[in-house]
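okay, structure incoming, though there's no sequence with it:
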């Protein structure tokens, strides 16, 4: 064989060239080996030596090359022919075996069409065998029972567990120990936050017309402190349309004290709306038509137009001493205070001035300059140490990709509906899913993180500080947040709010989950044939899921059982007890908690079970097209009717083009998914990462998270959003003092490129952008 190899070499290359010999010798000056290469034409040259460089002469006789090649012996030619035949036979056998192996190799499972709830294919993924989805649902249902919830309710109920209090500490230790009991390896996240509490000595107060003096027990955290005097004006719920109606009646609100009913919008929004019109103070009361809490029940809340610790905006409050003094732009500059129904009634009955609109249903008068009131707020700023508690069930394929399920743990008082029910569901889901993994061979592909937050009543402080502390990691790895706060407040209706990416999963879950009280699916009970109209609602800024979506770019969902059009009256009071919740749910709290657990659990399990994240990219295309269409109509009207306002060079076509790019990129991803083998773990991970990037890339990179923390251009809040662009066009149309054509053009350009950037990221590899989108 060696002779054959030598002969073939000579035939292909002429006379034998020098070969390379690797000689490994120990490097005496170090631990590494060195490679010594020697070139020679044959061993005789190396041994005898013909002088330096002599071995480079491969034709010492200086005869022509072809002459040497033609003078081969018959013996050599025979060896050459035999060797060639042998090589051909070996090559043929190798090719045959390889081809046969391909013929008998198992074919890859057909790819499922994205965003369609197809039955999962039972194939091994390598690290995690795929359990039948019906078995997963059945297992979860078996783990949840009313008896277990009754025990957890009893264990986690507390009359006083305000954030940072001894009662809060007792509760977080209980949650921590339960996570240990379930076989998790829990951890805590410690923060030092600044919050406003009512005065330790003294009180907040108001004096009406120099005679009526009251000292309310309730308060609004983050109000401006101080004493102001002004005439009272009644402004219904304090919505934009309410203030617009007062302006149409020629009310000048500058320096006035605004009296408002609680409800419809958050306390923070009410105060912000009043502050925009230069009001000096806001008083908020629970009207008997909205609240059945008695005449003397105090209200508690906060007025920060944002979330998290407002004294560390955009960054975590691990230690305040690291940062210079700073405040959130969402803190109000006017005083705000809650008062009881009885206190408000005394004021309303004495108001003079114009008659109120009939639909406002108040005490007939709106107030005039003689209705003078003095409001004094003396809240105290306190630093509190709070703890967030976490447990995790790790995935077996992509453990560094996870869904987060969270619940607020603190409350102003007993907080049974506000925090106890949600925390109990969190704990029961952790127990149930852990048991499925441990005893029933359920093996999630991705991880589930269970989070118990503190300081939720002060504006999702614990959750937001965690997001701020780990934003660079979470935005890349956490793909969904499921909020459990306030999930049971009635039983007549079911409401869901969430990212458009989640709508397909929400609808499927509504169809899958049966009500524990009626037996029918949630969809058939509450959708009325159109779940988007009767179940879906906007995600509000005071929802704990909102900062996950609008600040961190994590798809989020909140849901709740309600009493229909009526809000739960006992939020923000010390009357939020088990007895009060029983009264509005027909004593069905455990059964409703079971259904809520199934709804949250099904979404979480589906997201960690399937090969592909069940997220619908089409809904964002529709939302975007709708907003772009509104902007287009308004720009055209201004260019036609007021051409001097905007330059003719401004074209909406660029914004429409970016929106089209997103639509085409989402279609391209759907096509890539159809062509892909979802059993390929690496390929599936790449596809899921592209899906995860959508929400994150809708965060505007052109605004500061300190000044505009909710940077999502479609669902966020601030001048960078498409909604703000539309509103700015209204200002330009009406010659509003805040209208600024140059500012609008800048905002327009940045919003356009944010959408285009999201499309680019969604499309995949950078070399595919031009031809694909």
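The structure has been received and is ready for your questions. Because the structure is a prediction, the values reported are computed rather than measured.

from now on I want contacts and neighbour counts done on CA atoms only, so please keep to that.
Noted.

does residue 510 touch residue 522 like I think?
Yes - using CA atoms under 8 Å, residue 510 makes contact with residue 522 at a distance of 5.1 Å.

using the three-state scheme, assign residue 444.
What DSSP: H, G, I helix; E, B strand; the rest coil gives for residue 444 is coil.

for residue 137, that is, sorry about that
helix.

what does residue 391 give?
strand.

if I pick the residue nearest to it when sequence neighbours are not counted, what's in contact with it?
Closest residue in space to residue 391, ignoring its immediate chain neighbours: residue 186 at 4.4 Å, by CA to CA, 6 or more residues apart in numbering. By CA atoms under 8 Å, 6 or more residues apart in numbering, the contact set of residue 186 is 176, 179-180, 389-392.

now, among those, which is nearest to residue 567?
residue 389 (29.6 Å; CA to CA).

would you say residue 220 is within a helix?
No - counting by three-state DSSP, residue 220 falls outside a helix, being strand.

give the burial count for it, as a bare number.
Counted with other CA atoms under 10 Å, the neighbours of residue 220 add up to 26.

for residue 300, see how far away it is.
Distance of residue 220 to residue 300, given as CA to CA, to the nearest Å: 6 Å.

again with residue 185
In terms of CA to CA, residue 185 sits 36 Å off from residue 300.

need the longest helix for the protein.
Within the chain, and with DSSP state H defining each element, the longest helix by residue count is helix 74-104.

in that one, what counts as buried?
79-80, 83 (16 or more other CA atoms under 10 Å).

ok, so of those residues, who is nearest residue 26?
Taking those together and measuring to residue 26 by CA to CA, the closest member is residue 83, at 38.3 Å.

the closest one contacts residue 8, correct?
Yes - shown here, residue 83 and residue 8 form a contact pair, counting by CA under 8 Å, at 7.4 Å.

okay, now the one to match up with it:
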């Protein structure tokens, strides 16, 4: 009986003498039916003096209920003996089953979470469907012909710029689709400030004494006004490009920089120009095949969201004093056509650049340009559209999958393909739940964003508006923007927590050639070097990861050698995308849907979230080692600085604490009963907090919204510490030893606090971290 009682206690994760609550059922709405069970023990133990059971047994001298009712007749004693024997048999069987499950439990190294095997059954409300069956169901639901039909529903030649009637019509169409699939739906309304070209008149350019050019393309959030300065050809406008010009003694102060589109975002080009005191930037398409008259559109806000409500939601009832993002440029920025750029380049004087720069002169003081930018700031109402498939166990935990639907022009690659994949996944997974018995443990939120072209405004404003609600509930974001822009390469940008999940998904999803997987086609050798790329600021997944601390992923089919040249133009239509994919758009969209679908379904199917801490361990150790080496270099080369007594020991210790805590979590997973719904929830919550705890609590989300110390942007990051040390080593005027020490201390404690949170409850920290 002791073994049986102990076994029962373990199953319900409670003490033998206490009440244990657990869920038996949970409906689609997330309602819980609670059952309260008492696990009894021997009467003399229950009456012990520690008071645990005193409130359940007020009179220890009182006869038991069975004795009072039945008495001590031979017949009744036989009944009691039979009941006791039956209880013993039941307890023995339960103990045997539990011990047998322990014998076949999967094993894993302490640094690697044991995700290779899953529990065969589920004791809660959602019977666990075999993963192979889930994969087959999804494959059956997704069909190439369906994508041809959905493309027709969402393709448009009508203006659907954010806040336009066309954008609203598309949003309503997505909403109706979600309702048709039986999903719970809602919309989220924001009033945002965007900058559009002048309603009357033009932005203008005059080169030397030539004719006045009227410019139809524009860059939202440029400074406005008129400047006149000598033009300097600056290649792609990267920091290294401008540094090369300065090394050739070319003064960039007050100059108008002429740069090619590509490699870095428009906003980064303008920010780099402002750092060298240029007065304006002209950007032209880098691909000659785009045509000489094609206009280019974009934005130059070095951030995401509405730059006039930085860190705050742009709800209509919210009143803030006049404020603007520090990422707004202070200099003029404008796009020109390839034809205009060619005309300027052929007339430039000055030094000759060769090689990678293409045998172009960079210009001299006689090559003057007058630029006038008259963009106007307007307020627009935008609507985000949502649909949800609710989970059956943890309905209040959800993965979000989203795509923008607005575009500067037709926006086929920019928005139509992603929106179509979003809608098809919503239809397919809803059908799996409704008709095929699939019951996701957690919820799936499908989101159609507006104002993506102005800098992920719709997505960011939603994050800002519901940050406190999302921080422990939204555990992942999957971005569908630009999932098909080529066919020869497959790229993924994501949180390191998701790397193992990505690797497994690449093996499971078939490529265009159904005989091989995406991994076999695109990830031969080192899959990380062939597939992974950094998550950029102009990606909608970036604010989810670095502002909200939600593990995020973005992916897509691309071309080997070049970027998709039609983004931000009126040529981004189905014909152009077909031309760069050999008419395989529908097939590639289907594969993209399978890849995203596998990621989403895996995250809502398994008992434990498939987040792996190993990569973050390696990243932290690597960056701490770099900092340690550079601190020693500064102390040796610049001993007069305040860093002479700085020790890196505490940062190394914090790194070790994180490594230890992640190993302890893996051990807890190995030693836990994965059939225990509450235990799985506790472990998953510990995993969810990791990304959020990498957000520095010491910086303002208004001043530095991308607070992630490993993947974010700003002086609070580990990367910024490394760059600061490099500046200190050469006595750069931008370096400040006091500021470095302050940031160093804050980063150290941020990592230590993340380790403390990962370790579990506060009473688990002593003698461990």
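Great, that's in hand. This is a predicted model, so every value here is computed, not measured.

picking up where we left off before, give me the common contacts of residue 220 and residue 300 of the first structure.
With CA under 8 Å, 6+ apart, residue 220 of the first structure and residue 300 have common neighbours residue 338.

ok, back up a step: now the buried residues of helix 74-104 of the first structure as a markdown table including distance to residue 485 of the first structure?
Below are these laid out as a markdown table (distance: CA to CA, whole Å):
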| residue | distance to residue 485 of the first structure |
| --- | --- |
| 79 | 85 |
| 80 | 83 |
| 83 | 79 |
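
any idea which element the residue nearest to residue 533 of the second structure when sequence neighbours are not counted lies in?
Of all residues beyond its chain neighbours, the one nearest residue 533 of the second structure is residue 493 (5.1 Å), with distances taken as CA to CA, 6+ apart. In this structure, residue 493 of the second structure sits in strand 489-494 according to DSSP states H and E.

how big is the offset of that strand relative to the first structure?
Comparing strand 489-494 of the second structure with its match in the first structure after superposition yields a mean distance of 0.5 Å (mean CA distance after the TM-score superposition for the first structure).

follow-up on the earlier one: just the buried residues from the contacts of residue 186 of the first structure, in ChimeraX please.
Selecting only the buried entries of the contacts of residue 186 of the first structure in ChimeraX, with 16+ other CA under 10 Å as the criterion:
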select :176,179,389,390,391,392
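
ok, the contacts of residue 186 of the first structure in the second structure: which stay?
Conservation of the contacts of residue 186 of the first structure in the second structure, assessed by both residues aligned by TM-score structural alignment, their matches' CA atoms under 8 Å: retained contacts are 176, 179-180, 389-392.

ok, now which ones touch the residue most central in space within the first structure?
Note on the first structure: the residue nearest the mean C-alpha position is residue 554, at 1.8 Å, using CA atoms, centre = their mean. Counting by CA under 8 Å, 6+ apart, residue 554 of the first structure touches 475, 478-481, 548, 695-696.

that one -> the second structure?
In the second structure, the residue paired with residue 554 of the first structure according to TM-score structural alignment is residue 550.

tell me the secondary structure at its match.
coil.

so it versus residue 631 of the second structure, what's the distance?
With CA to CA as the criterion, residue 550 of the second structure and residue 631 of the second structure are 32 Å apart.

pretty sure residue 383 of the first structure is in a strand, no?
Yes - checked against three-state DSSP, residue 383 of the first structure lies within a strand.

okay, the contacts of residue 186 of the first structure in a markdown table with distance to residue 445 of the first structure next?
Shown next, in a markdown table, are the contacts of residue 186 of the first structure (distance: CA to CA, whole Å):
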| residue | distance to residue 445 of the first structure |
| --- | --- |
| 176 | 25 |
| 179 | 21 |
| 180 | 22 |
| 389 | 23 |
| 390 | 20 |
| 391 | 17 |
| 392 | 13 |
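
where along the stretch 601-750 of the first structure do the strands fall?
Remark: no strands are assigned in the stretch 601-750 of the first structure by DSSP state E, counting those that start in this stretch.

the strands in the stretch 201-350 of the first structure, which residues?
According to DSSP E, counting those that start in this stretch, the strands that the stretch 201-350 of the first structure contains are 205-208, 212-214, 219-221, 226-234, 257-261, 281-285, 300-302, 335-338.

out of these, deepest packed?
strand 335-338 (a mean of 28; mean count of other CA atoms under 10 Å).

with the second structure overlaid, report how far that one is off on average.
Looks like 0.3 Å for strand 335-338 of the first structure (mean CA distance after the TM-score superposition for the first structure).

where does that strand end up in the second structure?
Against the second structure, strand 335-338 of the first structure falls on residues 332-335 (TM-score structural alignment).

now do the matching stretch: distance to the chain's middle.
Stretch 332-335 of the second structure sits 30 Å away from the centroid of its parent chain (CA atoms, centre = their mean, to the nearest Å).

what are the contacting residues of it?
Contacts of stretch 332-335 of the second structure (CA under 8 Å, 6+ apart): 215, 217-219, 222-225, 227, 270, 279-284, 295-297, 300, 373.

how does it look with 7 Å?
217-219, 222-224, 270, 279-284, 296, 373 (CA atoms under 7 Å, 6 or more residues apart in numbering).

now residue 315 of the second structure: closest residue in space, sequence neighbours ignored.
Nearest one to residue 315 of the second structure, counting by CA to CA, 6+ apart, is residue 190 at 5.1 Å.

which strand or helix spans the one you found?
Per DSSP H and E: strand 184-196 holds residue 190 of the second structure.

what's that strand aligned against in the first structure?
Using TM-score structural alignment, strand 184-196 of the second structure pairs with 185-197 in the first structure.

buried ones in that stretch?
Here stretch 185-197 of the first structure shows 186-188, 190-197 as buried, counting by 16+ other CA under 10 Å.

likewise for stretch 754-769 of the second structure?
Neighbour-count burial for stretch 754-769 of the second structure, counted by 16+ other CA under 10 Å, picks out 754-760, 769.

could you do stretch 528-537 of the first structure as well?
531, 535-536.

repeat that for stretch 510-522 of the first structure.
For stretch 510-522 of the first structure, by 16+ other CA under 10 Å, it's 510, 512-516, 521-522.

what do you get for stretch 370-388 of the second structure?
So, applying 16+ other CA under 10 Å, buried residues of stretch 370-388 of the second structure: 370-375, 381-388.

swap in stretch 663-671 of the first structure?
Within stretch 663-671 of the first structure, the residues that qualify as buried by neighbour count (16+ other CA under 10 Å) are 663-670.

now do stretch 437-451 of the first structure
Under 16+ other CA under 10 Å, the buried positions of stretch 437-451 of the first structure are 442-451.

map residue 677 of the first structure onto the second structure.
Using TM-score structural alignment, residue 677 of the first structure lines up with residue 673 in the second structure.
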